[in-house]
Structures are given as structure tokens and as C-alpha cells.
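1. Give me a model of this one.
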Amino acid sequence: MTFIGSITGGSLSPAIIFNNHKPPLRHRHQRPPTPPIFISTNLSDINPNNLRDLCTTCNHSFHRFPNISPDGKVEPVDVDKLRTAVSHSSVVVSVYARSELVTGGGDWYRRMIPLTPVTGELVGFGRAVGDDALTASIYDVMVTPRLQGRGIGRMILQRIIRLLTNKGIYDIAALCSDQDMKFFKACGFGDDMLGSTTMMYTRKSGSDLDLSAGRKLLMVPPLRKP
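-> As a prediction, this is how the structure comes out:
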């Protein structure tokens, strides 16, 4: 599977040298380096309370339609439901970094301790839900704001896809918001060629249920070569 690379440093354009003088280089924006991180695919490494805190920090909700307060904050996820949702996921990826990278500060002694899910702070997460045989959908890819733009989200997405394809699952989709589409496209996803549509129940006043349809923001990786 081919991923579109992100900007990791200055780029040198081909140049012709005249009179032993090189033309000025075009400097591109450099993102901060990726800090030391620990990536885990072990479900037991995830503490639901820490995951809920990460959701709050990222203003992200596992609910498709969360309640939003007047200041734009989403409602906290119930820890028990969060634990159940994660335990029933086909693939989970969690990322840990030293807490001083997130909060600042720290001392030399803490830097000497090996980085593990126990000694580190949860700074990134992503999961996939599927049937463990044919299809899967990627959800809830997030990175704490302080460490965004350093390639951690791309690592999470690549690890999820690798774990799924190792199981022989190539029908992979990602349900995302308009704001997330740029990120997924940069990681090799594209618009759904089949024009898939979601059908969902929306509860009206009383006990009646109304069936509504809408365009699904479904993105898929490039097709496999035969």
C-alpha cells in the first residue's frame, strides 16, 4: 500500500550551476521532529480513564453525534461504554510519550526511565472495527494537540492498516469528518468510488423512529494490484 509522504524537512530542487554559483534553495516549512514514543497494539495497555482524558483533550467523542456545549466542547464519554467499545474493536493502537513532552518540564531522572505504557502518557489513539475477515472501518484517530503535526497520527493509521492487511483484510474504510479528510487523503485514502450512503435511525419526539439517509464521508485506500 502506498502512502503519500508528508513534509519532513527541506527539499532540494534540481538545479543547474552557472559560474560556480548555486541558485538559492527553496526552503519548505519544517515540522517539529517526532519525539520518542512507544506504540502499542496491546488492548491491555489501554486505561479507559486515560483514554477518556485524551478524548477530552482532543475534544473528540466516540459518539457519532455527541452533545456539544455552547463553548464547543463535546460531552465526556462514559468510561464503561468506552471500555466496551475498545474491547470489541478489531485493532487498537495506542501511543505513549514522556509526560514532560506534553506538559513541559521534567527532570533527568525521569528521562532515564524506559518509556512504556506504564511510565508514559497516552498521547495518541486509533482503532478499527470489523468482522476480522473481510471488511473493517477506521475510527477515532486522534493525537493530543501539543504533539500534532509530528507524524504521530500517520504512524497510528499506518499501523492500523498494516495489522488489518496482515489478517487479509483489504476492504478498509475510514469514516471521518470534513476536517479530517485532508489528513486521510495525505495518508493515501480517497473518495468512495461506490458512492456509499449511510442509513441511520434518528429518534423523534415520543417513541416513533424516523429513518434518514445521508452521504457518508467514506474514504478508502487505493485498490490492490492483482
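2. Please make it C-alpha for all contacts and neighbour counts, starting now.
-> Fine.
3. chain center to the longest helix seen in the chain: distance?
-> Scanning the chain for the helix with the most residues, using DSSP state H, yields helix 152-166. On the basis of C-alpha atoms, centre = their mean, to the nearest Å, helix 152-166 sits 9 Å off its chain's mean C-alpha point.
4. name the helices or strands packed onto it?
-> Judged by 3 or more C-alpha pairs under 8 Å, 6 or more residues apart in numbering; DSSP states H and E, the packing partners of helix 152-166 are strand 91-97, strand 121-130, strand 135-143.
5. how big is the angle separating the shortest one from strand 121-130?
-> What it means is strand 91-97. On the basis of axes from the mean of the first three to the mean of the last three C-alpha atoms, to 10 degrees, strand 91-97 is oriented at 170 degrees to strand 121-130.
6. The residue nearest in space to the middle of the chain and E121, how far apart?
-> Centroid check for the chain by C-alpha atoms, centre = their mean gives V141 as the closest residue, at 2.4 Å. For V141, the distance to E121 (C-alpha to C-alpha, to the nearest Å) stands at 17 Å.
7. again with G168
-> G168 is 32 Å from E121, by C-alpha to C-alpha.
8. for R111, same thing?
-> R111 is 13 Å from E121, by C-alpha to C-alpha.
9. what's the overlap in contacts for the two?
-> R98 (C-alpha atoms under 8 Å, 6 or more residues apart in numbering).
10. picking that back up, who has more neighbours out of G168 and E121?
-> Using other C-alpha atoms under 10 Å as the criterion, G168 and E121 rank with E121 on top: 21 against 13.
11. Also this sequence, please, to line up against the first:
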Amino acid sequence: MTFWNFFFTNKNTKIIHKKNKNSEKQQIFIENLIKNDKNINIYYSTNKNINLNDLEKLCDAVGWVKRPLKKVKIAIENSFLIISIFYYNENKKNLIGFARATSDESFNATIWDVVIDPQFQGKGLGKALMKETIKELRYHDISTITLFADPEVIKFYKRIGFITDPDGVKGMFWYPI
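-> Now for the predicted structure:
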């Protein structure tokens, strides 16, 4: 499997959203998105208390390899930033997007696990999720943001401002044999 290491350089990204009066950590992200001929509101949250089974279903929907939930829980708990996006259907929360970042909390952050439900792809949610992730990291004055991308999504990340390693330093990996 080939991965590409990318760096983000545009520091002026901005997303406008409204706070939801019911929750400090839950906010309206996109209003009136059309799904099945109905307008729905998409919300986002930075709360780390995420339903792991819902996250696993979301990752499964895009064909990711199944990961042990115990390890996913540890990864989330040790992440610097978690952003989930969802909508409500009959008072049930439906997870449709997710991203997380790890960081040294000073200079660097790496974005991981960016995923959008296939039913919602092509509607700008991935781009909005990435812009919000970058905005949150920049709020913490993190200047170098990296990610690893599969070859089939490289164009997506380039369109939102990521570039291949500007210093020509190639990332190195170690995997157990």
C-alpha cells in the first residue's frame, strides 16, 4: 500500500457555523442539506465520547480494514482533536463523518482517519470537515499539519491546499515483519 505524506500551507481557512443552544460541544455545521428529498441539518462535535460501533460502521461503509475497537478507543482518547459530523433522524444520531488529529500541542499535528459516509460524499462535507479540522488546529497555533493519504484521494487533498513534502524529505515507516 502506498501512502503520500502531505503538508498544509494555507493558514487562512475559515468556516462559519452556529452554536447549538442545547450543547456547548455540538454545533450546526451545514444547514438544509438535501437527503432523500428532505432538508436535514448537519452537526459537528469535538467531543471525544463517540460511539465506537457507529464509527466502525462508518469505516466499514468506505471499505476500511476492520480495527479492534479497544485500540480505536485508545487512539481516540490519545488524540489531540476529534471532529465528528452527524444528523438526527427521529432523534437518533447518525454519524456520517469523522476526523482526528494527533499533535505535539506546539508545532506539529497529523490528521488521521478522515472518513465521510458514501451516501454523503460529493456534497462538500469532506472539504468542510477538513477545513474545520485545519481551523481548529490553527486556533491552537499549530503551523505544520501533515496527513497520509491513499493514492486515490491525493487530488482531494491537493484541492484543499495540501502539498507534497516541500522540503523533499521523504517520510519513513517501520512496520513489524
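12. about what we covered before: how close does the longest helix of the first structure sit to the second structure?
-> Mean deviation of helix 152-166 of the first structure relative to the second structure after superposition (mean C-alpha distance after the TM-score superposition for the first structure): 0.9 Å.
13. give me the stretch of the second structure that that helix matches.
-> Using TM-score structural alignment, helix 152-166 of the first structure lines up with residues 125-139 of the second structure.
14. How about residues contacting the matching stretch?
-> With C-alpha under 8 Å, 6+ apart, stretch 125-139 of the second structure has contacts from 11, 13-15, 81, 83, 85, 97-100, 109, 114-116, 145, 160.
15. can you give me the strands in the second structure?
-> In the second structure, strands defined by DSSP state E lie at 4-8, 18-19, 26-35, 38-45, 81-89, 92-103, 108-116, 144-149, 162-164, listed in chain order.
16. Any buried residues in stretch 4-12 of the second structure, and which?
-> 4-8 (16 or more other C-alpha atoms under 10 Å).
17. swap in stretch 155-163 of the second structure?
-> 157, 160, 162-163.
18. that older thread, mind putting the strands of the second structure into CSV with distance to K66 of the second structure?
-> Formatted as CSV, these follow (distance: least, C-alpha to C-alpha, whole Å):
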stretch, distance to K66 of the second structure
strand 4-8, 22
strand 18-19, 34
strand 26-35, 28
strand 38-45, 24
strand 81-89, 19
strand 92-103, 16
strand 108-116, 13
strand 144-149, 18
strand 162-164, 27
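19. who wins for proximity to V72 of the second structure among those strands?
-> strand 108-116 (10.5 Å; C-alpha to C-alpha).
20. Which residue numbers in the first structure does the closest one align to?
-> By TM-score structural alignment, strand 108-116 of the second structure lines up with residues 135-143 in the first structure.
21. Tell me how far E90 of the second structure lies from I40 of the second structure.
-> For E90 of the second structure, the distance to I40 of the second structure - C-alpha to C-alpha - is 12 Å.
22. Between these two, tell me which one has more neighbours.
-> Using other C-alpha under 10 Å as the criterion, E90 of the second structure and I40 rank with I40 on top: 16 against 6.
23. Wait, that one touches N32, no?
-> Yes - using C-alpha atoms under 8 Å, I40 of the second structure makes contact with N32 at a distance of 5.0 Å.
24. Return the set of buried residues in stretch 57-70 of the second structure.
-> Those would be 57-59, for stretch 57-70 of the second structure by 16+ other C-alpha under 10 Å.
25. what's the answer for stretch 197-215 of the first structure, then?
-> The neighbour-count criterion (16+ other C-alpha under 10 Å) identifies no buried residues in stretch 197-215 of the first structure.
26. what about that stretch, start to end distance?
-> 5 Å.
27. Check the offset of it from the chain's centre.
-> On the basis of C-alpha atoms, centre = their mean, stretch 197-215 of the first structure sits 28 Å off its chain's mean C-alpha point.
28. what's the most distant pair in the buried residues of stretch 4-12 of the second structure?
-> W4 and F8 (13.0 Å).
29. on that earlier part again, from the buried residues of stretch 4-12 of the second structure, which single one is nearest V153 of the second structure?
-> Closest to V153 of the second structure, out of all of the buried residues of stretch 4-12 of the second structure and judged by C-alpha to C-alpha, is W4, at 9.7 Å.
30. per the alignment, the closest one corresponds to what in the first structure?
-> Checking TM-score structural alignment: W4 of the second structure goes with nothing.
31. how much space between Y139 of the first structure and Y109 of the first structure?
-> Using C-alpha to C-alpha, we find Y139 of the first structure at a distance of 37 Å from Y109 of the first structure.
32. Look at these two and report which has more neighbours.
-> Y139 (19 against 7).
33. check contacts around that one.
-> Neighbour list for Y139 of the first structure: 126-129, 174-176 [criterion: C-alpha under 8 Å, 6+ apart].
34. What of Y157 of the second structure?
-> I163.
35. Show me what it lines up with in the first structure.
-> Aligned partner of Y157 of the second structure by TM-score structural alignment: F184.
36. So what does K57 of the second structure match up with in the first structure?
-> By TM-score structural alignment, K57 of the second structure lines up with D53.
37. my bad, Y43 of the second structure
-> In the first structure, Y43 of the second structure lands on F38 (TM-score structural alignment).
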